[in-house]
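Peer 1: Need the 3D shape of this:
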Amino acid sequence: MTATRRDREEMRELLGGRSDGVPGCGSSMNGNHELQRIHEGPSSKKSGVNGTSPGREADLGTSERCRWSALLLELRGPATSAKQPAASPSMRSRTSKKRFFFAVGLLLILAIAIVVGVNLVAFRGPHCRGMAACLTGGVTYIVDGDTLDVGSTRVRLALVNTPEVGQAGYLEAKDFTSQTCPVGAQALVDEDDGQTAGSYGRTIAVVHCGGVNLNEALLKSGYAELVSYYCSVSEFADQAWTDCP
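Peer 2: Take a look at the predicted model:
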């Protein structure tokens, strides 16, 4: 016997899927007998309505269900397990790789954020302006209030002048510079674009120590005075601390 597509659809509608048994098709029903009836075709006429007795009609209804059930089980074969198969080693490997690359990506983002943050902090701090020399180094010697050595470079502070040796206020100005930029401290030297020729071999510049503008600090403390003569050429003349006209 060959089951058509229509037969299969009718069986699915009738049974709603496979089950271990159908009500009314227990051990009392002979499965082989039901399969045999599938091949026998329609039975001969019987007495009663439509040729079949009422009791026989109920029995035929049950038998019909059993017949279709047996045929469906025969066509579908053994039931498959609903348990999901375990993940294969290759699948687990792919998952591990995804997690690894995700972690590496997070670390890279964190590293970039740290670098950018450090650069932003540095940008907000003292920095050189203009196109002339810009250097950093340790303070090695204090000459007087307005002159000091940074590394091997002798620096003359731009736009400020302090008393010379033997003049009143010389020691006070030198001590102030020594305290603001002590020997061994790191200094940022920003050469004056307008005075790159220097003065007696000295680099004319603004010096920052510990975030403090030494030139500005000397003027505000009263230990130095503005050299207004150079306001017309100095790169720093436009800054508020100079009071250049």
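Peer 1: going forward, measure contacts and count neighbours with C-alpha atoms only.
Peer 2: OK.
Peer 1: Go through the lengthiest strand in the chain and flag the buried ones.
Peer 2: If you go by DSSP state E, the chain has its longest strand at strand 134-144. Neighbour-count burial for strand 134-144, with 16 or more other CA atoms under 10 Å as criterion, is recorded at 134, 137-142, 144.
Peer 1: To check against the first, give me the structure of this:
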Amino acid sequence: MTKRRKTKRRAGPKVWLAAIALVTALFLIGDDNPQLRQGLEEMLQEVVTGESPADQQTGNATVIDGDTLDVAGVRVRLYAIDAPEAGQLCRRSGQNWACGADAGKALVSAIAGRQVTCEERDQDRYGRIVGICRAGPENLNAWMVENGWAVAYRRYGGRIYDPEEVVARVAERGIWSSEFVMPWDWRKGER
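Peer 2: Here you go, the predicted model:
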């Protein structure tokens, strides 16, 4: 029995013509139709790389808290961010405020009634999808961190949202305008 060595095939002219056609279509539609644009981007990825796009969940979203959504009946945890828990309080100007509840409200406003698409990156120990979610072109994970309603969760996402966190911290946005316990410490009982 002989083993066959896999050889990398070069993309032929048909593949390049398909890629050029898809890029042209993307250019022509711009941001006018986000759903069509997303579909074309997925097709382009498959044509160029030969790989299917990552598993995605798309639909109407309900906000569970500042880093968890229900998208068309499926729980999705936002990848690489950690928002204050729904019942978590922060302290600003000597007063407690419901920063956890406000983080959830901020996510509702960022979605603004649009359909959400989440690209699966992982699954957590509770069986939830962990993904990067978008409402239209807006990356909700990045938006939550940049606006100070979540922190970069380096333990699970590395430094992906570090720049957004620096912006929020320097501008004292959201929870960065207050004293707060990191959400992972708050869950452990540090309050």
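Peer 1: follow-up on the earlier one: could you name the helices and strands sitting against the longest strand of structure 1?
Peer 2: Under the contact criterion of 3 or more CA pairs under 8 Å, 6 or more residues apart in numbering; DSSP states H and E, strand 134-144 of structure 1 touches strand 147-150, helix 170-180, strand 186-191.
Peer 1: Repeat the analysis, applying 10 Å as the threshold.
Peer 2: When contacts are defined as 3 or more CA pairs under 10 Å, 6 or more residues apart in numbering; DSSP states H and E, strand 134-144 of structure 1 packs onto strand 147-150, strand 153-157, helix 170-180, strand 186-191, strand 203-209.
Peer 1: His39 of structure 1: which of those is closest?
Peer 2: strand 186-191 (105.7 Å; CA to CA).
Peer 1: next one: that closest one to chain centre, how far?
Peer 2: Centroid separation between strand 186-191 of structure 1 and its chain, computed with CA atoms, centre = their mean, to the nearest Å, is 37 Å.
Peer 1: picking up where we left off before, nearest to Ala122 of structure 1, out of the helices and strands packed on strand 134-144 of structure 1?
Peer 2: For Ala122 of structure 1, the closest of those is strand 186-191, at 12.4 Å, according to CA to CA.
Peer 1: and the single longest helix found in structure 1, what does it pack onto?
Peer 2: In terms of residue count, the longest helix belonging to structure 1 (DSSP state H) is helix 89-124. In terms of contacts (3+ CA pairs under 10 Å, 6+ apart), helix 89-124 of structure 1 is packed against no helix or strand at all.
Peer 1: Tell me the gap between that helix and the middle of its chain.
Peer 2: From the chain centre to the centre of helix 89-124 of structure 1 is a distance of 6 Å (CA atoms, centre = their mean).
Peer 1: What's the local residue count around Arg12 of structure 1?
Peer 2: The number of residues packed around Arg12 of structure 1, counting by other CA atoms under 10 Å, is 15.
Peer 1: Map Pro13 of structure 2 onto structure 1.
Peer 2: Residue correspondence to structure 1 (TM-score structural alignment): Pro13 of structure 2 is left unmatched.
Peer 1: ok, Pro13 of structure 2 - contacts?
Peer 2: Contacts for Pro13 of structure 2 (CA atoms under 10 Å, 6 or more residues apart in numbering) come out as Ala19.
Peer 1: and what of Arg6 of structure 1?
Peer 2: Here Arg6 of structure 1 is in contact with Arg12 (CA under 10 Å, 6+ apart).
Peer 1: 7 Å instead?
Peer 2: Arg6 of structure 1 sits next to no residue when contact means CA atoms under 7 Å, 6 or more residues apart in numbering.
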